[in-house]
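A.B. asks: quick one, fold the following:
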Amino acid sequence: MTDSALDVTLRPRRSVLYMPGANERALEKAKTIPADALILDLEDAVAPDAKPAARERVCAAASSGEYGLREVTIRVNGLDTQWHADDVRAAAAAGPAAVVVPKIGSASDVHAVEKALEAGGAPDHTKIWAMVETPDAFFRAQEIASASERLNVLVMGTNDLAKELHAEHVPGRAPLLTGLGLALLAARAAGKVILDGVYNDVKNLEGFEAECVQGRQMGFDGKTLIHPGQVDPCNAVFAPTEAQVEESRAILAAWDEALAEGKGVATVNGRMIENLHVENAKRIIAVSEAIAQLG
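C.D. replies: As a prediction, the model looks like this:
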């Protein structure tokens, strides 16, 4: 199945794994990891003197076509760094699914990245994923999310947010919920995808799964990850369950029957069903079918 066979508006992004761009073995291993998307990293994971070589390696990987249906993106260095312009120029030529840009703080930052991609000849399919990481950016999340049609994903930078807030990393993430909630509202208002931040304790799978469940319940589309061992549990949590799919099909069947009888409401398992439930049922089924296409 080709990449174009997926409906890009419903592309699963349950698990989005960071891979260090300076590590050739990691880039090779990523071809076999069942993550929905990959972020080939030129920023935090790469030492300053290794950045030029990593840039060449990552761009070659992103344009290789060897990652199957995985969505391959490149995280460039920030706008205020000496490497940013060269990163974006090279990424534009490579044509990945997206360029992930750290510390986006305003619509003007988005516009700057967009202009640089266009100047570099980036294809239309190369989108912008904006990382929202600072208090100011969270307050401006709606401005950022609606700044460009090329921007289609917001990525939460929860480690940097915690640092800026002087907050502790605690179960339940109470110190971060205000910011995350603002970003969720902004993403949904602008019709964009939103990804939860990383979970740092890679050995604590119980805590990781609990945070995945929290993220799904809040409304995130998926989660960014820092270890391959997090991929499978993340995929499971962010996928609709069989029970949810079966209930959704029952809702659509009952709704169709009600419409045929000239009614504006239906009942499923004793619950009143209205149009909003129907729209949610359609979304659940569509997401489940899109995941099934990944194999």
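A.B. asks: please count neighbours and contacts with C-alpha atoms only from this point.
C.D. replies: Fine.
A.B. asks: element containing Thr73?
C.D. replies: strand 71-75 (DSSP states H and E).
A.B. asks: what are the ranges of the helices in the stretch 101-250 of the chain?
C.D. replies: 107-119, 135-139, 141-145, 158-165, 177-190, 205-218, 231-238, 242-260 (DSSP state H, counting those that start in this stretch).
A.B. asks: nearest to Ala94, of those helices?
C.D. replies: helix 107-119 (10.8 Å; C-alpha to C-alpha).
A.B. asks: could you also give me the structure for this second sequence? I'd like to compare it with the first:
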Amino acid sequence: MAADLRLCRSLLFLPASNPRAIEKARGLAADMIFLDLEDAVKPADKASARAAAVAAAADGFGGRPVAIRVNKIGDPWHDEDIAAVSASAADVMIVPKVDSAGEVAAITGRSAKPVLAMIETAAGVLDAHRIAPHTAGLIAGTNDLAADLGIPPGAGRAGLLHALQAVVLAARAAGVAAFDGVYNRLEDQDGLAAECREGRAFGFDGKTLIHPNQIEAANRLFGPSPDELDTARRLIAAATGGAERFEGRMIESMHVEQARWLLARARAEG
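C.D. replies: This is a model prediction of the structure:
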């Protein structure tokens, strides 16, 4: 896979059954496109959506990575989805509701496609550290996870904090990407911005999205700010090795590497 998934800030879910949304996405600024065969598609449309997703992946999205989300293990469409996505031009296969390392290992044994595993249950969180090494990254499926944990609708993310951090920890230990869950309130730009800031502060690389009007905030808030980049350049220029003082704080080689990563990410994002 040519793309470094850790550079993806905005990951837009689209129903594969919606040709208008797919065509519109070709002109959007999302870093990665997710074509959905699962929750966003009615049972009667599963087969046609699968064919549409394969065709859309073949046409491409301007060089951006594209993923197809299959139906979950145990669903009647799962096996056909795996076969179709494996033979497609999609860069990544998204597998929802992964509960164990054995489940994702069974899929990677059948397909050469890199996998993004969605952690959407308590069982998945508890096994995330074993799931992550079989994947190209983890996605926190916050809606289903909140329901599985019994968190009331509208209660916020306080009850999810341990689970979200567990997803990031598992991904980092395995050296793979980690993506935050979706934000449901489509017209609440302030709430979206706050959750993007929080997700980046937790260590997520980017955010999964469900509407084009969420792309700008995710790109802006998961990417380094101009102030961060200026500070990174000054830090690298000032560093001479070992522990030393820089603008009122102590830095060492770890901070130099962080600064270099920020600058490399900014260059990759253009």
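A.B. asks: thinking again about what came up before, so what does the next helix-or-strand element following the strand holding Thr73 of the first structure touch, helix or strand wise?
C.D. replies: Downstream of strand 71-75 of the first structure, the next assigned helix or strand under DSSP H and E is helix 84-94. Helix 84-94 of the first structure is packed against helix 51-62, helix 107-119, with contacts defined by 3 or more C-alpha pairs under 8 Å, 6 or more residues apart in numbering; DSSP states H and E.
A.B. asks: can you tell me the centre-most residue of the second structure?
C.D. replies: Phe179 (3.3 Å; C-alpha atoms, centre = their mean).
A.B. asks: hang on, the earlier thing: and the strand holding Thr73 of the first structure, which stretch of the second structure?
C.D. replies: The aligned range for strand 71-75 of the first structure in the second structure is 65-69, by TM-score structural alignment.
A.B. asks: and for stretch 175-189 of the first structure?
C.D. replies: Using TM-score structural alignment, stretch 175-189 of the first structure pairs with 159-173 in the second structure.
A.B. asks: surely Val104 of the second structure touches Ile94?
C.D. replies: No: with contact defined as C-alpha atoms under 8 Å, Val104 of the second structure does not count as touching Ile94 (10.4 Å).
A.B. asks: residue in the first structure paired with Leu37 of the second structure?
C.D. replies: In the first structure, Leu37 of the second structure lands on Leu42 (TM-score structural alignment).
A.B. asks: what touches both of Val104 and Ile94 of the second structure?
C.D. replies: Counting by C-alpha atoms under 8 Å, 6 or more residues apart in numbering, the residues touching both Val104 of the second structure and Ile94 are Ala117.
A.B. asks: more crowded one of the two?
C.D. replies: Ile94 (28 against 23; other C-alpha atoms under 10 Å).
A.B. asks: if we can go back for a sec, which residues are in contact with the residue nearest to the centre of the second structure?
C.D. replies: Phe179 of the second structure neighbours (C-alpha under 8 Å, 6+ apart): Gly137, Leu138, Ile139, Ala140, Phe204, Asp205, Gly206, Lys207, Thr208.
A.B. asks: related to what we said a few turns ago, residues making contact with the match of strand 71-75 of the first structure?
C.D. replies: Counting by C-alpha under 8 Å, 6+ apart, 3, 31-38, 53, 57, 60, 85, 90-96 sit against stretch 65-69 of the second structure.
A.B. asks: swap the cut-off to 7 Å and go again
C.D. replies: Contact with stretch 65-69 of the second structure is made by 3, 32-38, 53, 57, 85, 90-95, as judged by C-alpha atoms under 7 Å, 6 or more residues apart in numbering.
A.B. asks: in helices, which of these appear?
C.D. replies: Ala53, Ala57, Val85 (DSSP state H).
A.B. asks: most neighbours, which of those residues?
C.D. replies: Going by other C-alpha under 10 Å, Ala53 tops those with 31 neighbours.
A.B. asks: Ala238 of the second structure maps to what in the first structure?
C.D. replies: Checking with TM-score structural alignment, Ala238 of the second structure has Ala254 as its match.
A.B. asks: neighbours around its match, how many?
C.D. replies: For Ala254 of the first structure, using other C-alpha under 10 Å, the count is 18.
A.B. asks: compile the ones in helices among the contacts of stretch 65-69 of the second structure into a markdown table and extend it with columns for distance to Arg265 of the second structure.
C.D. replies: Shown next, in a markdown table, are those (distance: C-alpha to C-alpha, whole Å):
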| residue | distance to Arg265 of the second structure |
| --- | --- |
| Ala53 | 29 |
| Ala57 | 25 |
| Val85 | 29 |
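A.B. asks: nearest to Arg173 of the first structure, of the helices and strands packed on helix 84-94 of the first structure?
C.D. replies: Going by C-alpha to C-alpha, the one of those nearest Arg173 of the first structure is helix 107-119, 27.4 Å.
A.B. asks: got the angle for the closest one vs helix 84-94?
C.D. replies: 50 degrees (axes from the mean of the first three to the mean of the last three C-alpha atoms, to 10 degrees).
A.B. asks: show me what helix 107-119 of the first structure is packed against.
C.D. replies: helix 84-94, helix 141-145 (3 or more C-alpha pairs under 7 Å, 6 or more residues apart in numbering; DSSP states H and E).
A.B. asks: try it again at 10 Å.
C.D. replies: In terms of contacts (3 or more C-alpha pairs under 10 Å, 6 or more residues apart in numbering; DSSP states H and E), helix 107-119 of the first structure is packed against helix 84-94, strand 98-101, strand 127-132, helix 141-145, strand 151-156.
A.B. asks: mean distance of the second one to its aligned residues in the second structure, please.
C.D. replies: Okay, so that is strand 98-101 of the first structure. Once fitted to the second structure, strand 98-101 of the first structure is off its aligned match by 0.3 Å on average (mean C-alpha distance after the TM-score superposition for the first structure).
A.B. asks: need the residues that contact that strand.
C.D. replies: 39-43, 62, 71-79, 84, 87-88, 91-92, 109-110, 113-114, 117, 122, 125-132, 150-155 (C-alpha atoms under 10 Å, 6 or more residues apart in numbering).
A.B. asks: try 6 Å this time
C.D. replies: The contact list for strand 98-101 of the first structure (C-alpha atoms under 6 Å, 6 or more residues apart in numbering) reads Thr73, Ile74, Arg75, Val76, Thr126, Lys127, Ile128, Trp129, Ala130, Met131.
A.B. asks: circling back to that earlier point, now, which of the ones in helices among the contacts of stretch 65-69 of the second structure sits nearest Arg233 of the second structure?
C.D. replies: Ala57 (38.3 Å).
A.B. asks: counterpart of the closest one in the first structure?
C.D. replies: Match for Ala57 of the second structure (TM-score structural alignment): Ala62.
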